[in-house]
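*Asks:* Could you look at this predicted model? Sequence included:
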Amino acid sequence: MSIPDRSGRGHWVLSAGKLSLGTLLSRLLGVARDMLRAYLFGTGIAADAFTVAFRLPNMLRALFAEGALSAAYVPVLAETLEKGEGDDWKRFVLNTASVLALTLALVCLLAILLAPLFVPLITPGFAAVPGKTALTVRLTQTLFPYLFFIGLATLAMATLHSLRHFTAPALSASVLNLAMIAAMLWVCPRLGEEPTRRIQGLAWGILAGGLLQLAIQLPPLLRHRILVRFRATLRDPRLWRVAALMLPGVLGMGVAEINAFVDTFLGSLLPAGSVSALEYGNRVMQLPLGVFAVALGTAVLPTLSRHAARGEHRELGEGFDLALRLTLFILLPMTGFLLVAHRPILQLLFERGAFGAQSLALTSRAFVFYSLGLCFYASVKVIVPVFYARQNTRAPVRTAVTAMAANIVLNVILMQWLQLGGLALATALASGLNVALLLRAMKRLYGLSPSPAVARAGLRSLAATLAACAIAMAALLLGARVAPQPPLAARAALLGGAALLAAGGYLAAARLLGSGELAFLLGLRRPRGEGGGRG
């Protein structure tokens, strides 16, 4: 298979841009989805039950879509494509898809049968509310087949990424959000007024969305003459390599998702509404993370894999270095704005219908503490692909286990004083520890570490962020003084104006400080002082 060699830094940054645009569309639809969900269900019993029921398949989805499966599969497929042995790569893709389909079907069947046993174990606090555990079990059984559809869709997306096709995968998540929105608008109201009945319609919408996510990937695959047929054999050694890389990578790449699951377990012991408040806060925080960091990590992995396969150590280091600098340049100002404007953001998005003042207070507490770790979460998405490009999953596993242990200890300690805020803060601190451990392992194993230019770029971005935060705070305070109780449209205009002023201030400050990252993004030029991941 001959594929144009567009593996330079400019290409993967442009690819990340395509993914970011698609992901931005999906996240904006996701915001609309969460606004509608908050309006219909708030932080009540149905919302808590749905959050937990979707947590298990969605956690596995997050690990597959943004972690272990793609990270293990892409390097092996990249090697196969580099060899260029006719249609051998197609046989590998079909075999992997067939074995994955069998595995996912078995997992879903077992989960449906065993849900009445494991759901009460992971939500001990729900037993205090009559009917809450039973509703959670029923929703879990309905939602778990989503894992089958999204698992296969993820494999299709990883294949298309390796073939330099980014449009269809980037639009995939938007299909799910549209299906959920449609279900809440037209299916849920037809199930009655009781939230515990209406929530079933949302679960059906998710199943339909998962099927559509898979379907949208098929046309570009068919254009590459990848026929959709069952072809399962365990005799292909590449399949075992993917499995060997993938299984430990579930921990290495998915520490944030696993930590979120721990938060759900402990959140069930806190006052009613805490579980769904954690979910709402995490969802909003995930908007910038998903749009930029995940897209950047996804786009850079095939390039890093090719550099590793060719033994191009310097180029691999430069690609990692640039990805980390761009991550800090983009995510630091977003972190600052989320912290300064957290309450107006949540009021604009959610404060209506079933989502009242108590729901707002709970969600604000979770959102602020989750946001403190935004740069840590993003950095993990960029650092871990370096290990996977070298087909090393053991090092990320070790760091993940340590970070998870720290997260559990911090959860138990901090929730005593901060309740659900303590759970969110523990997740942020544990992710920071994970970043530090990953960087140390990368230095020890490969002699690779962020160059001094990364620290300089981070300090420039931090200084510009402080200026942007001051501008945003002044704009919000002025708006509150001029219009203490504005209508929805005016509230959106005030928040949007503050965001634009802050963004303008950040870019102006970055330019004055000589930001090479800004110049690179504007003209896809090499940032000044790029060191390329030196030791």
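*Replies:* Structure received. What you are looking at is a predicted structure, and each value in this text was computed from that prediction instead of being measured. Residues are numbered from 1 along each chain as shown.
*Asks:* drop to CA atoms for contacts and neighbour counts, all remaining ones
*Replies:* Fine.
*Asks:* What residues of the helix or strand where residue 417 lies count as buried?
*Replies:* Per DSSP states H and E, residue 417 falls inside helix 394-418. Neighbour counts over helix 394-418 (16 or more other C-alpha atoms under 10 Å) mark 394-400, 403-404, 406-408, 410-411, 414-415 as buried.
*Asks:* how many neighbours does residue 310 have?
*Replies:* Per other C-alpha atoms under 10 Å, the neighbour tally for residue 310 reads 12.
*Asks:* adding another structure so you can compare the two:
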Amino acid sequence: MKHKIYHTINNLWAKLRRRRLLWDIMVTTCWNTLGRGVGLLIPFFIAAWFGVSGETDAFFFTYGLIFFLSDIFATVIETIIVPYIAEIRAQNGNVGEFISNILGISGLGLLTLVIGFLFIIKPFLSLVTRFDAKTLNLVYLLLMEISPLVILLVWTSVLVGSLNAYKQFAIPAMSPAFRALVNLVTIFLLKDKFGVHTIAFGYVAGEIVRLVILISVIRRLNVFRLGLSFHLDSKIREFLKIASYQIIGMVAIDMNPVIDKTMASWLGEGSVSILHYADRLYAIPSTFMSAGFMVALLSHWSSRYYEEGGQRLRNDLKKVTNITGGITLFVALFLVIFHQPIVKFSFGRGVFSQERLFDVGWTWVCYLIGFMPNMLGRIYARAHLTVKNTKVLMQYGFYSLFLNVLLNYALMRFFKLPGIALSTSFCSLFYFLYLRRTFNTMELCPTHFNPVNAELVN
């Protein structure tokens, strides 16, 4: 009997290993859960150590601005670099030179951007927020302290995307854990001396450690030579052109959280913090379901598209969306039903006000309404990225910005803070429907197969 069970498990294991995409999705999801799971704990420690106050409002608002600046570049580069590297490898090109140019040019451009941003942001914030003078000054000081994170996040995203293109998923997936651990240790050791400033110091220190680890891994694997260069060749120009469409779209998309926090500041002290805490709760299932999953999908779909063509991509997309839709619907319903004990367990300790647990809970429920369409939309976004169709992502970004502002105004009148989260959910539904429609009406190349390059792709 024991031998039969062992034989069955061994056969199942062997079948999983042979199905590369499924295996990489499972393994990468596990590594990402470990890697990002530590980072998702940070807001809970902040809630226990700092509670809800004007200072936490200042930090979370600041973090939202910096995340907006970095994410519009980091997310785009980490994803769009994958099909480019797949193409360069298929053509026996120099991947190291390509990546080194991206690092050098992006670093120089972002340094200029950050300096300009710090010069103009303070008078702008005094016009669009309702923070008092003390909180506004704190926001500006925190911005200066955490601003190096913009360049660091983009550089780590370049390296993560490069390793993913080589199907080296483990270390990139685990690397956020190193950042988070350094961050938590820094906050714990220095919080009594520097207050909320310690959170900014922790994020910067953690990202530096993460960057050093990724560089060390690339050198050890010796998959390509890494450096800093500033040569704007034809491949870099093409990359920047294709990436620019998505970057413009990401500017619009990532404006939505900033707009949400700005409009939340109109609802009184503590509202920005509550919105952030609810958003972090939503990020836990979202990260678990998508982080490793989307990484493996993009890497494998890019290889398959250049090998087998558009019909294979359509078939893969149909299978993945059917499975994901059922799983995400079940997860969303489960979390909605048990949201109260989960919120109490997560925040019902330390200096966190018990009266605000109800607000966090209902705001989280409103976020969860859009969980399933958001996950399906992300899958269709990866399909568009595989074929380098970034224009549609730019178009969606502008539509979503207009829709989010309109819905925020309307829903805040009836639901207050949860109305902002509900607006995000309606935007997620539009995200899925729009990307599905545009992809289904696209004409894809019937085949990209090249027998000379088949081994390189596999």
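*Replies:* Yep, it's here. What you see is a predicted model, and the numbers here were worked out from it, not measured in a lab.
*Asks:* Residue 76 of structure 1: neighbour count?
*Replies:* Neighbours of residue 76 of structure 1 under the rule other C-alpha under 10 Å: 22.
*Asks:* who are the neighbours in contact with it?
*Replies:* Residues in contact with residue 76 of structure 1 (C-alpha atoms under 8 Å, 6 or more residues apart in numbering) are 238, 241-242.
*Asks:* Now do it against residue 422 of structure 1, distance only.
*Replies:* Plainly put, residue 76 of structure 1 is 40 Å away from residue 422 of structure 1 if you go by C-alpha to C-alpha, to the nearest Å.
*Asks:* and what of residue 368 of structure 1?
*Replies:* In this view, residue 368 of structure 1 and residue 422 of structure 1 are 11 Å apart by C-alpha to C-alpha.
*Asks:* Pull up the overlap in contacts between those two.
*Replies:* When C-alpha under 8 Å, 6+ apart defines a contact, no residue borders residue 368 of structure 1 and residue 422 alike.
*Asks:* Break down structure 2 into its strands, ranges please.
*Replies:* Using DSSP state E, structure 2 contains no strands.
*Asks:* Pick out the residue nearest the middle of structure 2.
*Replies:* residue 75 (6.3 Å; C-alpha atoms, centre = their mean).
*Asks:* Hmm, residue 156 and it touching each other?
*Replies:* No - the pair residue 75 of structure 2 and residue 156 fails to qualify as a contact (C-alpha atoms under 8 Å) at a distance of 10.6 Å.
*Asks:* And the furthest pair within the buried residues of helix 394-418 of structure 1?
*Replies:* 394 and 415 (31.2 Å; C-alpha to C-alpha).
*Asks:* hmm, back to that, name the member of the contacts of residue 76 of structure 1 that has the highest neighbour count.
*Replies:* Within the contacts of residue 76 of structure 1, most neighbours by other C-alpha under 10 Å means residue 242, with 22 neighbours.
*Asks:* how far away is the equivalent of that one over in structure 2 from residue 316 of structure 2?
*Replies:* Superposed on structure 2 with TM-score structural alignment, residue 242 of structure 1 falls opposite residue 239. Distance, residue 239 of structure 2 to residue 316 of structure 2, by C-alpha to C-alpha: 26 Å.
*Asks:* Onto which residues of structure 2 does the helix holding residue 417 of structure 1 map?
*Replies:* The alignment of helix 394-418 of structure 1 onto structure 2 (TM-score structural alignment) covers residues 391-415.
*Asks:* ok, now how distant is residue 327 of structure 2 from residue 320 of structure 2?
*Replies:* According to C-alpha to C-alpha, residue 327 of structure 2 and residue 320 of structure 2 sit 11 Å apart.
*Asks:* same question but for residue 165 of structure 2, I mixed them up
*Replies:* According to C-alpha to C-alpha, residue 165 of structure 2 and residue 320 of structure 2 sit 20 Å apart.
*Asks:* what do you get for residue 81 of structure 2?
*Replies:* Separation of residue 81 of structure 2 from residue 320 of structure 2 (C-alpha to C-alpha): 22 Å.
*Asks:* of these two, who's got more company?
*Replies:* Legend: neighbour count by other C-alpha under 10 Å for residue 81 of structure 2 and residue 320, higher for residue 81 (25 against 14).
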